[in-house]
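> Structural data only, the sequence is not supplied:
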């Protein structure tokens, strides 16, 4: 398992932060650099059908060592989030964490149980944190390291039965493009699991329905010296619109199965200002209501304005994967049994977000999500438990084994 940590540290050393302003795929060159490294590693391990295409999609296959078992897959993404820099990541390892505050390098930042109560559950664990100046990249390079370590373990222990194990590493997941050019037929799995969750035990097969809304505020720009009765400041219009949005339906005021509206970015200007929102709801009807509400608010503001006007553009992002996974309960049951058999209590929770698996499920590849052992993704306080990473490896191996064994048992009984 030392190789697990070695892999992870080598992956986070490569800056793969995606870029939502880029039209390229992958959106940043670092993803191809990491992709080539991962490709070489898979070839060294002896996997078959290893390919890295020009868009940064990496696929490979570990051949079955038992006949008749279905091909299953494990998927992670190589890019990191935009929220904090991923350049020059300097991780630190806290061995046998004894509790209390953790100083993050010399940055002055710290991890405190007062702010992050989950730390009390990690006493005795070996932790990997940032130095307080970058994100860590556990989302989702931990998933890659765990999948690769599980593959290596299966290769080194041929007595463990398994069918074909398909591996997929995607680019640009953090900007919503990870499934855009994913070739499900080439991948070859009947179903798969994204290894892209958080705390130990997380098993998720339900996620938000997601959409984005751009509010475009049109004003009139003239010289301020002659602006009387002529200038219309689009930023003032934008401010009025934001004040019309419900303040108790935002990410910071909701939890569980509650949806929200989230103002993510503002592009200000006198003649034109834009407000960019994301809309989230677990129910189709709830999402329809949210879209209708945005349109209604635009209409209401336009009626109030004597000058200038507002328009809205709404785009669907992804849908709740539960609709595609619940008809195939064995996919979730195998993962639950795997966790039980390695001593983990499954935590069935809805994802307050999305994964590549959400879109892949609608592309014919049912794809629940499994934990990596990480916390505080997308920020400088990101950390991960090495102990939990090892448990993720155990779960991946056990899923492969149980899938083959259950298939063999059914065939024998039949």
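Okay, I see it. Values in this document were obtained by computation on a predicted structure and should not be read as measured data.
> From here on, just use CA atoms for contacts and neighbour counts.
Noted.
> the helices in the stretch 51-200 of the chain, which residues?
Along the stretch 51-200 of the chain, counting by DSSP state H, counting those that start in this stretch, helices occupy 138-156, 184-187.
> For those helices, give me TSV that also has distance to residue 49 and mean neighbour count.
TSV is the format used below for those (distance: least, C-alpha to C-alpha, whole Å; neighbours: other C-alpha atoms under 10 Å):
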stretch	distance to residue 49	mean neighbour count
helix 138-156	15	24
helix 184-187	10	15
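> among these, which is nearest residue 76?
Nearest of the helices of the stretch 51-200 of the chain to residue 76, taken as C-alpha to C-alpha: helix 138-156 at 5.7 Å.
> Remind me what the closest one packs against, helices and strands.
If you count contacts as 3 or more C-alpha pairs under 8 Å, 6 or more residues apart in numbering; DSSP states H and E, helix 138-156 packs onto helix 2-12, strand 72-77, strand 191-195, strand 374-375, helix 386-413.
> let's see it at 6 Å
helix 2-12, strand 72-77, helix 386-413 (3 or more C-alpha pairs under 6 Å, 6 or more residues apart in numbering; DSSP states H and E).
> and these, which is most packed in?
Greatest average neighbour count among the helices and strands packed on helix 138-156 goes to strand 72-77 (a mean of 26), per mean count of other C-alpha atoms under 10 Å.
> Below is structure B, check it against A:
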């Protein structure tokens, strides 16, 4: 089995799920085990590497040219989504020739439900056993960065400047950039490897906010509840019905934003509701937040001030920060074309560490990793696309050096 796949399988077998309710950094101590391993692997390759107190791993491969070349970076995150268990120890590898994919005796991934399968005929897929996430988001990106670094170390004839790499915790809970040391990272620009299908390239993403709604009900014995009980769960359900149903994720695509009820926890006495608010357009994003506030205000007037809203911005559309540096967009697209990869430029219907890093002074578009259907048991990766993602890292480093030194 090739080293890229071996690495990937070993990474996904490690549980690195993050926890949005935790107040530690990283949010789960188990992420540190992968961080330590990645630091050690970088050192074994001959790179400089450190792990800081927050679990961030930084590494650098020295350039092999005698001219000044600005540092470029590649970044992936170590944690997996809290949506489902992420300790994937029973993945399946299959040569896919079309049709439905049976993950286990009860769960089948059909081409009708998952039309992306139709473009994967003839490729070698790694899937879950239907009980966990795969972890391709974003351990595919980590494996590809490590594979590209190993290739560059083994092929010194490929000229490149200094390359910085970073592996972050807690991206899935929106905290991946919280303690990222941009100055120490030292790159002029970087790319996250956190995308999907082959050719996918993104430098636009949602403006994002999180909203926590707390509802204090009134619990009394149901036998004497008339005109007294206020069931906080019913209030929450009523509030949800007031938000536009057409603006839920399952009814939107492309540049369309949404409100998403991410989690609800409740009893008659007390309920909490976690929402995600998203839109690519900043003006529409602000209007969505205003609608959320107005809805809570209306419900408070109706029920006597029993709701509390805590809404915070999470990140903004990186386009504003990347567009002044379109050369890094062209570098990625030209490198894809050189490798025979058809670029697929599209907006991210979500965010990456690069969304926030771009506003922290590190322009950071997003590259594909060959991962499909993340955040669920139907997640899969295509090995051929992972190989191409690794080759793209090498080509970007080579091409940027050649452009900077006047050889292209």
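Perfect, thanks for sending it. Quick caveat, the model's predicted, so the values are computed rather than measured.
> Mind putting the helices and strands packed on helix 138-156 of structure 1 into CSV with distance to residue 211 of structure 1?
Shown next, in CSV, are these (distance: least, C-alpha to C-alpha, whole Å):
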stretch, distance to residue 211 of structure 1
helix 2-12, 30
strand 72-77, 21
helix 386-413, 31
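> Out of these, flag the one nearest residue 307 of structure 1.
strand 72-77 (46.7 Å).
> Relative to residue 42 of structure 1, how far out is the residue mapped onto residue 199 of structure 2 from structure 1?
Taking TM-score structural alignment, the alignment pairs residue 199 of structure 2 with residue 201 from structure 1. To residue 42 of structure 1, residue 201 of structure 1 is 27 Å away according to C-alpha to C-alpha, to the nearest Å.
> one step back: residue 395 of structure 1: which of the helices of the stretch 51-200 of structure 1 is closest?
Distance to residue 395 of structure 1, taken as C-alpha to C-alpha, is lowest for helix 138-156 among these, at 8.8 Å.
> once aligned to structure 2, how far is the closest one on average?
Once fitted to structure 2, helix 138-156 of structure 1 is off its aligned match by 0.5 Å on average (mean C-alpha distance after the TM-score superposition for structure 1).
> State the span of structure 2 onto which that helix is aligned.
Helix 138-156 of structure 1 lines up with residues 136-154 of structure 2 when matched by TM-score structural alignment.
> Centroid-nearest residue for structure 2?
Taking C-alpha atoms, centre = their mean, the centroid of structure 2 lies closest to residue 352, which sits 4.9 Å from it.
> That one corresponds to which position in structure 1?
Taking TM-score structural alignment, residue 352 of structure 2 has residue 355 as its aligned residue in structure 1.
> Over to residue 258 of structure 2?
So, by TM-score structural alignment, residue 258 of structure 2 is matched to residue 260.
> Now residue 78 of structure 1: closest residue in space, sequence neighbours ignored.
Nearest residue to residue 78 of structure 1, sequence neighbours excluded (C-alpha to C-alpha, 6 or more residues apart in numbering): residue 171, at 5.6 Å.
> Which residues are in contact with the one you found?
By C-alpha atoms under 6 Å, 6 or more residues apart in numbering, residue 171 of structure 1 lies in contact with 26, 56, 77-79, 178.
> now, which of the residues you listed sits nearest residue 216 of structure 1?
Closest to residue 216 of structure 1 out of these is residue 178 (27.3 Å), distances taken as C-alpha to C-alpha.
> Does the closest one touch residue 169 like I think?
No - taking contacts as C-alpha atoms under 6 Å, residue 178 of structure 1 lies outside contact range of residue 169: 9.1 Å.
> and the one helix or strand residue 41 of structure 2 maps to, how far from structure 1 on average?
Using DSSP states H and E, residue 41 of structure 2 sits within helix 31-44. Aligned to structure 1 and superposed, helix 31-44 of structure 2 gives a mean residue distance of 1.0 Å (mean C-alpha distance after the TM-score superposition for structure 1).
> can you list contacts of that helix?
Contact with helix 31-44 of structure 2 is made by 16, 49, 55, as judged by C-alpha under 6 Å, 6+ apart.
> What's the local residue count around the residue mapped onto the first one from structure 1?
Right, residue 16 of structure 2. Using TM-score structural alignment as the criterion, residue 16 of structure 2 maps onto residue 16 of structure 1. Residue 16 of structure 1 is flanked by 28 other residues according to other C-alpha atoms under 10 Å.
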